[in-house]
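Chemist: Fold the stuff below for me.
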Amino acid sequence: MEWKQIPLGLLQTNCYVLYNQQKDCIIIDPGSEGDKLITYLAKEELQPKAILLTHAHFDHIGAVEVIRKAFKIPVYVHEKEASWLTDPSLNGSQLFLNGRSIIASPADKLLKVEGKLTIDEFTFEIFETPGHSPGSVSFYVKDINTVFAGDTLFQGSIGRTDLPGGSHEQLLNSIEEKLLILPAETKVLPGHGPTTTIEKEINLNPFLNGY
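Modeler: Model (predicted):
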């Protein structure tokens, strides 16, 4: 199993395409530029099976409708942010995009509990990691020692907590209790910027001193 990082949109939000030898794939956080993403998938002859959202801020959901309609695949989001897809005042587009709203149809599947999620040949461990937003989740793939962390943990930084529903204390708890307990060599694939590892963030991240 392999993955491709594709920064999309004005905020260069990292979309990830996780794929296997059979050319099936899962799309994580298609934030914008749906046509660019479709072109990549066609070039690589990949067949999407689902869209997973680490959370539902506008810069992570901007291409959801384009991709869902193109491939007729389900969208997964945490139940605490189910209404964010349809509400630009909640997903932040109304505030940050100068009146331009990003609206998607409701999710097909709501994530309600932590645990295993299996989609065809792909298996994820779902961790609830709120703090950046109430319904933030991280998707851990044990087979490749990788966690898709959304805007929870970055290289040398952590997610912002000054948006509606954010909590600095909750975010630090999420990182400590759900992410830092993973094996040191685990790759962290964040919502923005370069990839990192759990070991590097424990040793070098200034926001995590003492962990």
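Chemist: only C-alpha atoms for contact and neighbour calcs from this point on.
Modeler: OK.
Chemist: What segments of the protein are helices?
Modeler: Taking DSSP state H as the test, the helices found in the chain are 34-43, 58-61, 64-71, 88-91, 93-96, 168-174, 198-204.
Chemist: what sits up against the fourth one?
Modeler: Outside of helix 88-91, the residues that reach it under the criterion CA atoms under 8 Å, 6 or more residues apart in numbering are 56-58, 83-85, 94-95, 101-103, 164.
Chemist: rerun at 10 Å
Modeler: Around helix 88-91, the neighbours that count as contacts under CA atoms under 10 Å, 6 or more residues apart in numbering are 55-61, 81, 83-85, 94-97, 99-104, 133, 163-165.
Chemist: now the other sequence, so there's something to compare against:
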Amino acid sequence: MQIHTVVAPVFATRCSVLVAPDGACVVVDAGAGAAGPVRLLVEQHGWRPQAVLATHGHADHVWDAAALCDAWGVPLVLHARDAYRLDDPFGTLGVLDPRDPAGPLTAALAAAGADVGSWTVPARVEPFGGDEPSGRTADVDLDLGGVRLRARHAPGHTEGSTLYLLDGVPAAAGAPVVLSGDVLFAGGVGRTDLPGGDAATMAQTLAQVVGALPPDAPVLPGHGPATDVRTELATNPWLPR
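Modeler: Modelled structure (predicted):
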């Protein structure tokens, strides 16, 4: 399995293209402005798109999902507890609502040439999960046309925030690569003050979900540099010791 990264211009969201040995591929977190570079990358290599995944439903992680899903005829896959956000991804952003002319997202979208009024929901949306008991580390095995990964519910930043664990990446030396979205960053964690965020739930996620990850696992956050679980457990001030 290979991982290729495209950085979206709005909030520098990490968009990951996961490619199986047979050329099947899945895109994770299609941020605003990522669709063009991602389509070019896929076409240049002759890969076969199977799905677009979202680590959560915030606009900066799903903005270009429809552009890719509808062009390729593939679904957007995300946790069921964040599926409601697709109906109004801006209204669930609170202080980041791009309809606020003074908001930081407004300027970022304008700089990327994105039109706030152009949001569309992908034609196919396929939620998973949604029935996990509170506090349980629950995995859902996803097989998306040969791209296999584990979805691990990690709420707190949003209700449906999810870690995606990908096995079989040569550079990871046997540990799964963790696509952490906005749950875990290098030296930080996701904010909990936006609608649907919850500090107590995030604390539980950091202790029980992040804390249980293999120490050698590489981490690819939704924003910022890559890291690994061992480094974050040792140095990240937000993680329990």
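Chemist: So after superposing, what's the score?
Modeler: Here the TM-score of the superposed chains, computed with TM-score structural alignment, normalised by the length of structure 1 as the reference length, equals 0.92; 210 aligned residues with a CA RMSD of 1.8 Å.
Chemist: Just the buried residues from the contacts of helix 88-91 of structure 1, in PyMOL please.
Modeler: Buried members of these, defined by 16 or more other CA atoms under 10 Å, are picked up in PyMOL with:
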select buried, resi 55+56+57+58+59+60+61+81+83+84+85+94+101+102+103+104+133
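Chemist: what do we get in structure 1 for residue 222 of structure 2?
Modeler: With TM-score structural alignment as the criterion, residue 222 of structure 2 lines up with residue 191 in structure 1.
Chemist: Quick check: closest non-adjacent residue to its match.
Modeler: For residue 191 of structure 1, ignoring the flanking residues on the chain, the nearest one in space by CA to CA, 6 or more residues apart in numbering is residue 150 at 4.3 Å.
Chemist: and the aligned residue in structure 1 for residue 208 of structure 2, what is it in contact with?
Modeler: Using TM-score structural alignment as the criterion, the counterpart of residue 208 of structure 2 in structure 1 is residue 177. Residues in contact with residue 177 of structure 1 (CA under 10 Å, 6+ apart) are 127, 129, 171.
Chemist: picking up where we left off before, now that the residue nearest to residue 191 of structure 1 has come up, it's in contact with residue 55, right?
Modeler: Yes. Counting by CA atoms under 10 Å, residue 150 of structure 1 sits close enough to residue 55 to count as a contact (7.2 Å).
Chemist: so what sits against both of the two?
Modeler: Common contacts of residue 150 of structure 1 and residue 55 (CA under 10 Å, 6+ apart): 29, 129, 132, 136-138, 191.
Chemist: want to try a markdown table for those, with neighbour count and distance to residue 201 of structure 1 as columns?
Modeler: Converted to a markdown table, those look like this (neighbours: other CA atoms under 10 Å; distance: CA to CA, whole Å):
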| residue | neighbour count | distance to residue 201 of structure 1 |
| --- | --- | --- |
| 29 | 28 | 22 |
| 129 | 30 | 16 |
| 132 | 29 | 18 |
| 136 | 26 | 19 |
| 137 | 28 | 19 |
| 138 | 29 | 16 |
| 191 | 29 | 15 |
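Chemist: rewinding a little: okay, now the residue nearest to residue 191 of structure 1: neighbour count?
Modeler: Close neighbours of residue 150 of structure 1, defined as other CA atoms under 10 Å, add up to 28.
Chemist: That one maps to what in structure 2?
Modeler: In the superposition onto structure 2, residue 150 of structure 1 corresponds to residue 181 when matched by TM-score structural alignment.
Chemist: how much space between its match and residue 103 of structure 2?
Modeler: Taking CA to CA, to the nearest Å as the measure, residue 181 of structure 2 and residue 103 of structure 2 are separated by 22 Å.
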